[in-house]
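J.: how would this look folded up:
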Amino acid sequence: MPAFDTVVVTGAAGGMGTAVVADLLSRGYAVAALDLPPNDPWRDRTPTEDTTGALSEIARGTASGRLSYRGCSVSDGADVARALDEIAATMPPLLGLVNGAGTLETGPALETSDEQWRRVMDVNATGVFLVSRETLRVMVAQCNHDPSNRRGIVTISSNSAVVPRAQMAAYAASKAAATHYTTSLGLESARYGVRANVVAPGTTMTNMVMGMWDGEDRSAQMVVGDPQAYKTGIPLGRVGRPADVTGVVGFLLGESARHMTLQVLTVDGGAAQH
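T.: Sure, this is the predicted structure:
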């Protein structure tokens, strides 16, 4: 195995997560997949694929023993540290991290409960902090400085981090926090040869989005936009697909992006227009 060829992926059992895992395996990486343990009370409230089914199918098709799965709550610091220690002890050295775990709560800001706010922040912001910190800790222990700058952290955020979204205040705030944390971390991780970048998708056809749409396909409405909700349309004329995002994630972890860090790449068909 080449050095630094393991990538940690959080939220690996979700629609976007399984797509990221499959893409990274196709590029030859080993993947340490993390998602909620089966007994987590939030699993039923989080629109993910079946963990064993989705990831096992990927493993049978492409992994050749390069895929491992661990139940891990990204908002639990002890759980995250334990998972990263196990990965460091059992898998090839770390090349990268994809912060893909996420959750969504929608509704008027005045009706957002304390619990909803904490949950969104715990997963989308604190989770990025905890997993990034522990991954960087392992990377530094394995190789204090990599002059090739091959190692990298990629956070999957959202275009709502920079564009206000009605009915999504908590989510947008959590993604803004995750985005700015990642780029700020990159200033400090650079001394170790570790890059830190962000991918900011717009509306993308995943289980989480379909859950927000109550199972209906509202792609046409998303393309046109909704002035009453202060939401612009999508100039490129379609809702995104996971593959639109995974290709950018793979690029940022690859050789061609070795001189890129602190960047936010928006993948939304032009919806943000910023």
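J.: switch to C-alpha atoms for all contacts and neighbour counts from now on
T.: Noted.
J.: who touches the helix or strand harbouring residue 82?
T.: Residue 82 belongs to helix 77-90 when elements are defined using DSSP states H and E. The contact list for helix 77-90, computed with Cα atoms under 8 Å, 6 or more residues apart in numbering, reads 32, 70, 72-74, 94, 130-131, 134-135, 138.
J.: residue 174 touches residue 116, doesn't it?
T.: No - using Cα atoms under 8 Å, residue 174 is not in contact with residue 116, being 11.7 Å away.
J.: mind checking the SS state of residue 32?
T.: Following DSSP: H, G, I helix; E, B strand; the rest coil, the label given to residue 32 is strand.
J.: contact partners for it?
T.: Applying Cα under 8 Å, 6+ apart to residue 32 gives the contacts 6-9, 67-70, 87.
J.: please repeat the previous calculation with a cut-off of 7 Å.
T.: 6-9, 67-69 (Cα atoms under 7 Å, 6 or more residues apart in numbering).
J.: one more to line up against the first:
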Amino acid sequence: MGSLSGTVALVTGASSGIGEAAALSLAARGAAVALAARRADRLDALADRIRAGGGVALAVEADVTDRAEAAAAVQRTVAELGRLDTLVNNAGVMLLGPVVDAPVEEWQRMISVNVMGLMYCAHAALPHLLAAAADGPRKVADMVNVSSVAGRVARNGSGVYNATKHAVGAFSEALRQEVTGRYVRVSLVEPGAVETELAGHNRPEILDTIRQRFADMERLQADDIADTITYIVTRPRHVAVNELLVRPTQQQA
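T.: The predicted model follows:
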């Protein structure tokens, strides 16, 4: 894969899972990496790990559902690391269950994080990504929006999660059309079942159902999706990977 030396990446949801793995992968390719999430202790530990490997890292405690905090995370990245070439919009939450008698607060949380948080970060980052594409070392910039197979396939029991991830897909494609002529690439990554903390926030009865569904499946690892993200952003300037669906080999739907 190509070098990202001289570039700066901001990764949201960087305190664990795909975000943590993506930050490590991008740093290994030479990018300076800003790490955004709510759990400051985990961000500090990850930043120390990147620095110990010779990389540059900045921990930014932020809740992307707060528009001001999302914008401040972008501004701090640019102020302290000098620019912004890559945004990995990874922060997300998955709260499954039937629509009938659902706790509506779970819906509100998913929409706040998966849709509005992603849009807030995108909005704040776009001027800097456009500037990087115009005069940066690679003459191209990237926004990678992490969706899900749930953004393609609706399933009984995940209706609102499906809705949020379909929204991410629609937003990403419209934005891609808007800015691709200016060499800002907008890419959608749709992971299938990945072994991360994502499912752990569900109610116990829902978590049991999820565990049963994937009990005999060799799930993807966070590094698998980080590798996918790194592949996308290291393509030559004239190559844009618009969308990648990545499932475990055993996952049928």
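J.: please state their TM-score.
T.: Once the chains are laid over each other, their TM-score by TM-score structural alignment, normalised by the length of the second structure reads 0.86; 248 aligned residues with a Cα RMSD of 2.9 Å.
J.: mind putting the contacts of residue 32 of the first structure in TSV, secondary structure, distance to residue 184 of the first structure and neighbour count included?
T.: Below are the contacts of residue 32 of the first structure laid out as TSV (DSSP: H, G, I helix; E, B strand; the rest coil; distance: Cα to Cα, whole Å; neighbours: other Cα atoms under 10 Å):
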residue	secondary structure	distance to residue 184 of the first structure	neighbour count
6	strand	24	27
7	strand	21	29
8	strand	20	26
9	strand	20	27
67	strand	30	23
68	strand	30	18
69	strand	29	20
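J.: quick one: the strands in the stretch 51-200 of the first structure, in order.
T.: 67-71, 94-99, 151-156, 194-201 (DSSP state E, counting those that start in this stretch).
J.: what's the distance between residue 95 of the first structure and residue 252 of the first structure?
T.: Plainly put, residue 95 of the first structure is 12 Å away from residue 252 of the first structure if you go by Cα to Cα, to the nearest Å.
J.: which one's more surrounded, the two?
T.: residue 252 (28 against 25; other Cα atoms under 10 Å).
J.: what do we get in the second structure for that one?
T.: In the second structure, residue 252 of the first structure lines up with residue 232, judged by TM-score structural alignment.
J.: so what's its match up against?
T.: By Cα under 7 Å, 6+ apart, the neighbours of residue 232 of the second structure are residue 241.
J.: helix or strand for it, which one?
T.: With DSSP H and E as criterion, residue 232 of the second structure is part of helix 222-233.
J.: quick one: residues contacting the aligned residue in the first structure for residue 35 of the second structure.
T.: Under the alignment (TM-score structural alignment), residue 35 of the second structure pairs with residue 33 of the first structure. Contacts for residue 33 of the first structure (Cα under 7 Å, 6+ apart) come out as 8-10, 12, 68-70.
J.: tell me how many other residues crowd residue 105 of the second structure.
T.: Residue 105 of the second structure: 9 neighbours (other Cα under 10 Å).
J.: isn't residue 177 of the first structure up against residue 124?
T.: No - taking contacts as Cα atoms under 7 Å, residue 177 of the first structure lies outside contact range of residue 124: 8.4 Å.
J.: which one's more surrounded, the two?
T.: A count of neighbours by other Cα under 10 Å puts residue 124 above the other of residue 177 of the first structure and residue 124, at 31 against 19.
J.: please name the residues that touch the equivalent of the more buried one over in the second structure.
T.: Under the alignment (TM-score structural alignment), residue 124 of the first structure pairs with residue 114 of the second structure. Residue 114 of the second structure is in contact with 91-93, 164, counting by Cα under 7 Å, 6+ apart.
J.: hmm, 6 Å instead?
T.: By Cα atoms under 6 Å, 6 or more residues apart in numbering, the contact list for residue 114 of the second structure reads residue 92.
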